[in-house]
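Novice: Just a sequence and a predicted model for now, questions to come.
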Amino acid sequence: MIIKKYTLDDLARMIDHTNLHAYASDEDMIKLCDEAKEYHFKMVAINQVQSKTCYEQLKDTDIDIGAAISFPLGQTTIESKLFDTKNAIDNGANEIDYVINITELKNKNYDYIEKEMSEMVELCHSNSVLIKVIFENTYLTDEEIAEVAKIAKKVRPDFIKTSTGFGPSGAKVEDVKLMKSIVEDDVLVKAAGGIRNSDDFLAMISAGADRIGTSSGVKIINALKQHMKDDDVDSIKIGR
């Protein structure tokens, strides 16, 4: 295990500040972006249709615009995912989180999963856009999680991601550890879904996650700030 020190800003820059509600308004998006600027989060995680709105709010900052594609079910064709991805990029998104076709994974059609991932990665990387592959582990066995992770290690998206946050359960420490054990340092891991407090946040980082998707980022960073103040420290040590 390696012990690393993280400043409050280091930890904030691991957060994808999230609002993926179907009823989110433009006012909600502006609030999300304002919070991202105030706390210096890495990205705002939004539905594809809100890419342009958030781009206008964040274009003069170092905060990324992350569009969710085929969200939350993943049950669209490769062609549809590519079209929606290009549309999101054209409207200002510079990170993409897409959901795999879980049906094809259940069919053990691993060639399809690899083709889908390869084409999505090629489109994003050719446009200098970062890409995350959402497994939605709540529906998968450990064997299926491992199979998709092996494909990712070969194809090399930027991240593999545990969950959408819209399934029956979200991120689990055990899943993060399993995913990381397979991709090692070739692909990063994002934990998302149900991470609502600082203890869960730190546990996911310790398990191997380099990015955390959460709608509780403000609460988490404020709690960590208070913890550091109480302990009179300027960083938090996390073993990985």
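Specialist: Now that the structure is in, tell me what you want to look at.
Novice: From here on, just use CA atoms for contacts and neighbour counts.
Specialist: OK.
Novice: right, and Gly239 touches Tyr6 too?
Specialist: No. Using Cα atoms under 8 Å, Gly239 makes no contact with Tyr6, being 10.7 Å away.
Novice: Distance check, His125 against Gln48.
Specialist: With the distance defined as Cα to Cα, to the nearest Å, His125 ends up 18 Å from Gln48.
Novice: Of these two, which one has the most company?
Specialist: Gln48 (24 against 14; other Cα atoms under 10 Å).
Novice: would you say Asp185 is within a helix?
Specialist: No. Counting by DSSP: H, G, I helix; E, B strand; the rest coil, Asp185 is not found in a helix; it is coil.
Novice: Can you get me a residue count around it?
Specialist: Asp185 has 11 nearby residues by other Cα under 10 Å.
Novice: Could you do the one 10 residues further on as well?
Specialist: Neighbour count for Ile195, taken as other Cα under 10 Å: 24.
Novice: so it, which of the three states?
Specialist: Secondary structure, three-state DSSP: Ile195 is coil.
Novice: check contacts around it.
Specialist: 170-171, 201, 213-214, 216 (Cα atoms under 8 Å, 6 or more residues apart in numbering).
Novice: hmm, try it at 7 Å
Specialist: 201, 214 (Cα atoms under 7 Å, 6 or more residues apart in numbering).
Novice: Can you tell me how far it is from Val173?
Specialist: 11 Å.
Novice: and what of Ile212?
Specialist: Counting by Cα to Cα, the gap from Ile212 to Val173 is 12 Å.
Novice: Tyr23: how many residues sit nearby?
Specialist: 8.
Novice: What helix or strand is it located in?
Specialist: For Tyr23, there is no host helix or strand (DSSP states H and E).
Novice: Show which residues not belonging to the strand or helix carrying Ala88 make contact with it.
Specialist: Assigned by DSSP H and E, Ala88 falls within helix 78-90. Applying Cα under 7 Å, 6+ apart, the external contacts of helix 78-90 come out as 48, 51, 67, 69-70, 116, 120.
Novice: Which strands or helices does the next helix or strand after it pack on?
Specialist: Counting by DSSP H and E, the next helix or strand C-terminal to helix 78-90 is strand 95-99. Applying 3 or more Cα pairs under 7 Å, 6 or more residues apart in numbering; DSSP states H and E, one finds that strand 95-99 contacts strand 64-69, strand 130-134.
Novice: Next up, a structure to set beside the first:
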Amino acid sequence: MARTEEEWNIAINEKVLKVLHDTDSAPPSTSITQPSNPLFPLTIDHALLKPDAAPAKIDVLCDEAIRYGFRSCCVNGVHVKQVADRLQGSSVIPCAVIGFPLGASTTAVKVFEARDAISNGAREIDMVISIGALKSQSYSTVFDDIHAVASQACKSFSESTQAIPLKVILETVFLSDSEKIAGAFIAAEAGASFVKTCTGFSGGGATKEDVELLYRTMRYKNGEVKVKASAGIRSFEKCKEMLSAGAERIGTSSGAAIMQNVRAVSGTY
């Protein structure tokens, strides 16, 4: 919904007050208590986003995702076609990041990047929010940025009647609680399918408290907009904590280690 800046300020102030006072709304308990639960792999976006990711490592990522039955393989745009080809015939979804990891591209570039990724086979898009605009309370700018990607790229995909799911990365490590609520609310209003915690490239990572806050913020959407926890998730126990806090998707580069119920090495995200 397009709003004036004044209307955004009023709506966000109301949302912040409501969410911060709504501390009794706990997410439903998760049935996933072991990595062997067949539902667990379907929560995992298996990621390789490092700048030194070579094609051979991308193939390994895809093969691991197929072996364990993960929800998606999440990669930078340059690798999308390779991933789509490698995953062909499997149930694993090719996913691309855009505006990554800073969120500082222009809207036109983000739209082009999303369209390009989709044309190369991406079937989910994870975009980084305009962090500076959010922190400066330029709410219309944040809305327009997300809405353009949602409407001009994800919803205009012509081979299906369904839009490509758009996950909006808030980069919560830079935000106050009020800013997290504002960013998530704007993303939902702009057409996001998920609100997501972090890129994993700015220090810190997903926390139980942030996931719970985003879950409460999205309650008004009645399940239409979900929460993805990402960054610093390297063990099954951490995954379970995020799922118990309200996340429905987990972004991690440690999927294979987690499925083996071992803690991943330092340096993964």
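Specialist: Right, received. Where do you want to start? Remember, it's a predicted structure, so these values are computed and weren't measured experimentally.
Novice: Can you check which part of the second structure the helix holding Ala88 of the first structure sits on?
Specialist: Here helix 78-90 of the first structure aligns to the second structure at residues 107-119, judged by TM-score structural alignment.
Novice: Neighbour count for Ile212 and Val173 of the first structure, which is higher?
Specialist: For Ile212 of the first structure versus Val173, the count of surrounding residues by other Cα under 10 Å is larger for Ile212: 29 against 17.
Novice: Show me what that one aligns to in the second structure.
Specialist: In the second structure, Ile212 of the first structure lands on Ile250 (TM-score structural alignment).
Novice: List the residues that contact that match.
Specialist: 43-45, 228-230, 239.
Novice: Out of those residues, which sit inside helices?
Specialist: Of these, the ones assigned to helices by DSSP state H are Cys239.
Novice: Closest to Arg123 of the second structure out of the contacts of Ile250 of the second structure?
Specialist: Asp45 (12.4 Å; Cα to Cα).
Novice: what do we get in the first structure for that closest one?
Specialist: In the first structure, Asp45 of the second structure lands on Asp16 (TM-score structural alignment).
Novice: ok, now how distant is that match from Asp186 of the first structure?
Specialist: On the measure of Cα to Cα, Asp16 of the first structure and Asp186 of the first structure end up 21 Å apart.
Novice: what's around His21 of the first structure, how many residues?
Specialist: With other Cα under 10 Å as criterion, His21 of the first structure counts 11.
Novice: Is it located within a strand, as I assumed?
Specialist: No. Assigned with three-state DSSP, His21 of the first structure falls outside any strand and is coil.
Novice: Excluding chain neighbours, what is closest to the equivalent of Glu174 of the first structure over in the second structure?
Specialist: Matched by TM-score structural alignment, Glu174 of the first structure corresponds to Glu209 in the second structure. Of all residues not flanking Glu209 of the second structure in the chain, Ala245 sits nearest, at 7.7 Å (Cα to Cα, 6 or more residues apart in numbering).
Novice: and the gap between that neighbour and Ala108 of the second structure?
Specialist: Ala245 of the second structure is 35 Å from Ala108 of the second structure, by Cα to Cα.
Novice: can you check Gly89 of the second structure too?
Specialist: Distance from Gly89 of the second structure to Ala108 of the second structure, by Cα to Cα: 33 Å.
Novice: so Lys132 of the first structure makes contact with Lys161?
Specialist: Yes. Between Lys132 of the first structure and Lys161 there is a contact under Cα atoms under 7 Å: 6.4 Å.
Novice: These two: which has the busier surroundings?
Specialist: Lys161 (29 against 26).
Novice: Would you map the helices across the first structure?
Specialist: 8-12, 26-39, 51-58, 78-90, 102-106, 110-126, 142-155, 173-183, 198-207, 217-231.
Novice: so what's Ile258 of the second structure up against?
Specialist: Contacts for Ile258 of the second structure (Cα under 7 Å, 6+ apart) come out as 234-236.
Novice: Most neighbours out of these, which is it?
Specialist: Arg234 (25 neighbours).
Novice: Assess the claim that it and Ser254 are in contact.
Specialist: Yes. If you go by Cα under 7 Å, Arg234 of the second structure and Ser254 touch, sitting 5.6 Å apart.
Novice: same for the lengthiest helix in the second structure, what does it pack against?
Specialist: Determined from DSSP H, the single longest helix within the second structure is helix 5-21. Applying 3+ Cα pairs under 7 Å, 6+ apart, one finds that helix 5-21 of the second structure makes contact with helix 139-149, helix 177-190.
Novice: would JSON lines of the ones you listed with distance to Cys73 of the second structure be doable?
Specialist: Converted to JSON lines, these look like this (distance: least, Cα to Cα, whole Å):
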{"stretch": "helix 139-149", "distance to Cys73 of the second structure": "20"}
{"stretch": "helix 177-190", "distance to Cys73 of the second structure": "23"}
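Novice: and Ala11 of the second structure, which of these is closest to it?
Specialist: Per Cα to Cα, nearest to Ala11 of the second structure of those: helix 177-190, 9.2 Å.
Novice: which part of the first structure lines up with that closest one?
Specialist: Going by TM-score structural alignment, helix 177-190 of the second structure sits over residues 142-155 in the first structure.
Novice: Now do the buried residues in that stretch.
Specialist: Within stretch 142-155 of the first structure, the residues scored as buried using 16 or more other Cα atoms under 10 Å are 144-153, 155.
Novice: who are the neighbours in contact with Phe70 of the second structure?
Specialist: Counted by Cα under 7 Å, 6+ apart, Phe70 of the second structure has contacts 41-42, 44-46, 92.
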